[in-house]
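> return a 3D structure for these sequence lines:
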Amino acid sequence: MPKLRGPARGGRILIAGIGVFALVLTGIGIAYSQVSSIRDRVHTLDVSGDVGHGFGGSRNGDTGPVNLLLMGTDTRQGQNSKLTGLGGNLSDTTILVHIYAGRASALGVSIPRDSMVQMPACKRANGNGTREAGLRQFNLAYSIGGPGCTIKTVESLTGIHIDHFVVINFNGFIKVVDAVGGVPICLANAINAPRAKLKLNAGNQVLSGFSALGFVRAREGVGDGSDTSRIQRQQVFLASLLRKLTSGAVLANPTRLVGVLNAVADSLTVDPALVDRNTMQNLALSLENLSASKVKFVSTPVQPFPTNKNRLQWVPDISAKLWNSIIIDKPWGALSESNAVATVPPSQVRVGLLNATGIPGSARAVASKMSLLGFDISSVRTSDAVLATSTLRYGPLVAKQVKTLEVSSGIKAVLDPSLSNHIVLSVGKNGVTVKKVSTTKSRKTTRSHPKYVKASETTCVKT
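Prediction:
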C-alpha cells in the first residue's frame, strides 16, 4: 500500500499547479516562515513500491531533463462530491511534462482519458490485492491503483521514466484560478452547456474558478463533445493560466503569490522527493530561465478505437516518435518544421547501416524495411560501439540525398566531412522507424505531428 503523509518541511518551494508543470519561488521577498507554512500543507504519497523505483535524485544531473506526471483528479469527497454528486476517485486529466536539458524549455503532452491502452498489473489502491493486466480505458488506472498505477501505466506504454508526480483536485483548481484574479480566454463562439452550468458569450472574457472548471471539463453542449475537443480547451486555458502565473501581476506581487500558494497547497499530493529541501532548491534555481514563451502543449496522437466510436487509441507510429523524442530529449516536431525536404527519390539514396544495438540482426531488419521503401542499401555491418540513440551521418557530397532519409527516419542528419559521398545510419538501442516519403521541388513542408499550443500565444477557442 502506498503511504500517504501530511506535513513536508524544509527550505524554498516548488509548487506544481493545475496541470501545467511548476510555479517556482526563488528570491522574491517571501519570508521563510510563510514558505515553510505553505509546504507543511502539501501532502506526500510514497508509491515507489507500486511503480518499482524511487523518485527524484540526480538521475540526469542538476540541469538534465526532468519528467513530471501531472494528474487532475475528481476526488469525490466533501466539496468535490457536492460539485459532482458522486463518490470515488477518478482521473480527469493527465499531462506528461518534459523539461528539456538546460531547463529553459518544456513540453506538456496531454493523454486522453478515453484512450484504450494495455494496462499493466497494478496493486489496488484499496489494498485488496492486484488487478491483472489488460486492455482498459486509460483513466481507469487511477481508479484502480491511484497515482502509482497511472505512473506505472504511462511508463509501460511510453518507456519514459517519471521523475516526479503531482496530483491536484477540483478544489485546488477552483481556488488557484480565483486566487490569481481569474483567467482570460477568447471564444470564437458562445457556449451553452447546462449540465456543466456553463454559459459563456463569444469574445474575450475572464473566467472565475467555478466557470473555469466547467470550461475545461464540459463535453456535452461544447464542440463535438469529444475528449480531444476537451483537451484542446484545457491546453488553451492552461497556457493562459501559465501566462498569468508567470506575469508580473503574480510573480512580482508577493501578497498575491502567497495567496495563490495558500489556495492550492492543501489540494496537492506529490512524491516525497519533490518537497525535499535540496531537490526543490536545485530544481527551482535551475528553472529560473523557463518562461511561458518556452512552454508548448500537444496531445497524444489518437484515432478512433475500431470497436467503440466513443473511445480512442494511440496512433502507433506517430506516438512512438513522440515518446522517443522525449526519451532522447529532442524537441517534438523539430525535424518536420525544419528545412528537411525530400527532393531526391529513395532509389538515389545509397546508405550503409551499422548495428550499434548489441543485438544481432537489428540493423538488417531496418535495412529490409528501407529496401522496401526504395532506398539503396550498400552494406550492413556491426559497429564497434553500442549506442543508446540512433545517429545519421553524411558526407558533404550527399547533402541533398541525406535529406530524404532524414525525412523518412525523423533522425537529424549530422555532417561528417570524412565520409565524402557516403551516408551512414547507425541503429542504436532506441531503434529506427522509417516511413514512405514523397519527393518534391517545393520548399513547403507539412506537419507530421499535432499542432502545438504555445503558452506564450493567445488562442481564440472554436467550439
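> drop to CA atoms for contacts and neighbour counts, all remaining ones
OK.
> contacts for stretch 177-188, please.
With contact meaning Cα atoms under 8 Å, 6 or more residues apart in numbering, stretch 177-188 is reached by 201-209, 212, 237, 240-241, 244-245, 250, 256, 259-260, 263, 458-463.
> just the buried ones from those residues?
With neighbours counted by 16 or more other Cα atoms under 10 Å, those contain buried members at 207-209, 212, 237, 240-241, 244-245, 250, 256, 259-260, 263, 458-463.
> restricted to strands, list those.
Of those, the ones assigned to strands by DSSP state E are L207, C460, V461.
> confirm for me that D74 is in contact with F170.
Yes - using Cα atoms under 8 Å, D74 is in contact with F170, at 6.1 Å.
> quick one: common contacting residues for the two?
Common contacts of D74 and F170, defined by Cα under 8 Å, 6+ apart, comprise N80.
> give me the nearest residue to G129, chain neighbours excluded.
The shortest distance from G129 to any non-neighbouring residue, by Cα to Cα, 6 or more residues apart in numbering, is to K123 (6.1 Å).
> actually N169, not the one I typed
T73 (4.8 Å).
> shouldn't that neighbour be within a helix?
No - counting by DSSP: H, G, I helix; E, B strand; the rest coil, T73 falls outside a helix, being strand.
> quick one: which of the ones in strands among the buried ones among the contacts of stretch 177-188 is nearest to T300?
Nearest to T300 out of these is V461 (Cα to Cα; 19.3 Å).
> and the closest residue to that closest one other than its chain neighbours, how far is that from V298?
Using Cα to Cα, 6+ apart and skipping the chain neighbours, the partner closest in space to V461 is L187 (4.8 Å). Taking Cα to Cα, to the nearest Å as the measure, L187 falls 20 Å from V298.
> A239 now?
11 Å.
> mind checking which of these two has more residues around it?
When A239 and V298 are compared for neighbours, A239 comes out ahead with 27 against 23, by other Cα atoms under 10 Å.
> state the distance from the more buried one to S426.
39 Å.
> before we go on, could you also do this sequence so I can check it against the first one:
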Amino acid sequence: MSAESTPEPGIPGPSGSSGSRHRGKGRRRKPRTGARVAAWAAAGIVLLGGTGAGYVYFKLNGNLKSVDIDHALGTDRPTKVDDGSENILVLGSDTRSGDNQQLGGGADDGSARSDTAMIVHVYEGHQSASVVSIPRDTLIDRPDCTDTDGDTYPAASGVMFNSAYSTGGAACAVKTVESLTGIRMDHYLEVDFSGFEKLVDELGGVEVTTTEAISDPDSHLDLPAGTHQLTGEQALGLVRTRHGVGDGSDLGRIQLQQAFIKALVEQVKSVGLFTNPKNLYDLADTATKSVTTDSDLGSVDSLMSWANGLKSISASKMDMVTMPVQYDPADLNRVLLDETKADQVWTALKADKPIPKSATEGTATGQADGVVAP
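Next comes the predicted model:
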C-alpha cells in the first residue's frame, strides 16, 4: 500500500512567496534546530549500505548508543499493531557539549534540546512511508513521564512540544508523542548537530536547487538562486534557517527540511555504497557514531537488519506533511494543534492508510516554498 506523494516546495527569498504574517510581541530566539533531517540521513546511509558492512560490525557496534525506552514507559502505552507497518519517532537534538556547542550556540553546559521531531510511518510491505513533522513550537499538554534513569516528572499544560525532551529525555518525548497521537512508537532514532554535518560531507554533499536567493546570517547561509552542491556546513545552515524564508516561523523551516530530506535520500542512492567498501565504511562509521536508538535497535546487527527492510523507500514514495496546526492568536510565535484535522492524520496512520489531502488543507504553513531537488 503506497502513500500519496506531495509536490516538493522551493526556497523563497527574504519576503517569502506569499508575504509575511505579523509576529507576536517579543524577541525571537536564534534558530536552534540543527538536526531535523539528520536522523533520516543516518537511517538512509545505514539502510543502503548495511549488507556490505559485515566485516566491521564489531567496530561499528561500539559506536552505537541506545536507551531502554520500553522499560521507562512500562505498559501504559497505545496497543502495538502487528500489521507489518512500523512507526518510528525520529528526533534531532542539539546537545550543548563538545562539537555541538559550536554548532548550536550557547554554553557548553551538557544540556540538550529536541529541535526536531518526525513520526515516520512505514507502510505494510515497506515500500512507502509517510513522515509527519511536529513543530517544536506547538503548545501541548505534556503527560507525566519517567526518564530512563527512573526520575519522574509531573504533567504540564500549555508547554512547548520540545520541552518534553529537555524535561525527561527520549522516554518523555516518546510518551508525549504517543499521548498526542494515540499511536505506539515502535522505534526511536536520534541524531545530533555535528553528526548531521559530517554525514553530508561523507556523502560528498547534497545537490539542491534554490528557487530564489537566500541569506540568513544567523544560520551562516548565503546562497544565490540556482543549483548547489551543499557541504555539510551549508546543509546544516539550510535546515536551521528560519529568518530568511517565509514568515520566519518554524513551519517554513520544516518545509525546507522535508524537501531537503528527499534530495538527501536520492543522493544516498546515487553514491554507489555497494561498490565502494571505503565509502561504505566511512559513512557507516560516521552514522553509527551520530545516532542514539531504542534498545531494540541498539546493535549493528539489529540496526542493519531493520534498516535493510527500508531500502525500497525512495524519495518519490515518501509523503511528507506537517502536523496540522494553527497560529496561536495570543502569540503568533507559537502554534496550536488543529485537533480535527490532526485526527484525520492519526486515524489514517493507525489504519495503515495514506494521509488524506484534506488533513492539511487550510492549516498554518509558514509560507515558505522550500527546496527543489533536481
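> could you quantify their similarity as a TM-score?
With the length set by TM-score structural alignment, normalised by the length of the second structure, the two chains reach a TM-score of 0.79; 326 aligned residues with a Cα RMSD of 2.9 Å.
> returning to what we had before: what's the counterpart of the residue nearest to G129 of the first structure in the second structure?
Aligning on TM-score structural alignment places K123 of the first structure opposite T146 in the second structure.
> what about its match, how many residues nearby?
Using other Cα under 10 Å, T146 of the second structure has 23 neighbouring residues.
> my read: it touches L73, true?
Yes - using Cα under 8 Å, T146 of the second structure is in contact with L73, at 6.9 Å.
> mind checking the SS state of D76 of the second structure?
When classified by three-state DSSP, D76 of the second structure comes out as coil.
> quick check: it vs P143 of the second structure, distance?
In this view, D76 of the second structure and P143 of the second structure are 12 Å apart by Cα to Cα.
> who's more crowded, the two?
More neighbours surround P143 than the other of D76 of the second structure and P143, with 20 against 7 (other Cα under 10 Å).
> how about M320 of the second structure, what's its match in the first structure?
Applying TM-score structural alignment, one finds that M320 of the second structure aligns to F297 in the first structure.
> contacting residues around the host helix or strand of that match?
Using DSSP states H and E, F297 of the first structure sits within strand 295-299. The contact list for strand 295-299 of the first structure (Cα under 8 Å, 6+ apart) reads 105-112, 231, 235, 450-456.
> what comes up buried for that strand?
Buried residues in strand 295-299 of the first structure, counted by 16+ other Cα under 10 Å: V295, K296, F297, V298, S299.
> how much does that strand stray from the second structure?
Superposing on the second structure and averaging over aligned pairs (mean Cα distance after the TM-score superposition for the first structure), strand 295-299 of the first structure comes out at 1.3 Å.
> C-terminal to that strand, what's the next element?
On the C-terminal side of strand 295-299 of the first structure, the closest following helix or strand by DSSP H and E is strand 302-305.
> mean shift between that following strand and the second structure?
Strand 302-305 of the first structure versus its aligned partner: 0.9 Å mean (mean Cα distance after the TM-score superposition for the first structure).
> in that strand, what's buried?
V302.
> that strand: how far from the chain's middle?
Centroid separation between strand 302-305 of the first structure and its chain, computed with Cα atoms, centre = their mean, to the nearest Å, is 19 Å.
> and that strand, what other elements does it pack with?
Using 3 or more Cα pairs under 8 Å, 6 or more residues apart in numbering; DSSP states H and E as the contact test, the elements touching strand 302-305 of the first structure are strand 308-314.
> mind redoing it with 10 Å?
Counting contacts by 3 or more Cα pairs under 10 Å, 6 or more residues apart in numbering; DSSP states H and E, strand 302-305 of the first structure packs against strand 308-314, helix 316-327.
> which bit of the second structure covers the first one?
Mapping strand 308-314 of the first structure onto the second structure (TM-score structural alignment) gives residues 331-337.
> re the thing from before, quick one: map the residue nearest to V461 of the first structure onto the second structure.
Match for L187 of the first structure (TM-score structural alignment): T210.
> how close does its match get to S270 of the second structure?
Going from T210 of the second structure to S270 of the second structure by Cα to Cα gives 21 Å.
> so for the two, which residue has more residues nearby?
Relative neighbour count places T210 above the other of T210 of the second structure and S270, with 22 against 10, counting by other Cα under 10 Å.
> mind listing the strands for the stretch 351-463 of the first structure?
Per DSSP state E, counting those that start in this stretch, the stretch 351-463 of the first structure carries strands over the ranges 376-382, 391-394, 413-415, 423-427, 453-454, 460-461.
> which residues are in contact with each of T146 and L73 of the second structure?
Common contacts of T146 of the second structure and L73, defined by Cα atoms under 10 Å, 6 or more residues apart in numbering, comprise A171, C172, K175.
> helices - which of the residues you listed land there?
Judged by DSSP state H, the subset of the shared contacts of T146 and L73 of the second structure located in helices is A171, C172, K175.
> and A72 of the second structure, which helix or strand is it part of?
According to DSSP H and E, A72 of the second structure maps onto helix 69-73.
> what range in the first structure matches that helix?
Aligned using TM-score structural alignment, helix 69-73 of the second structure spans residues 47-51 in the first structure.
> what sits up against that stretch?
1-4, 53-55, 122-125, 145-153, 155-156, 162, 271-272.
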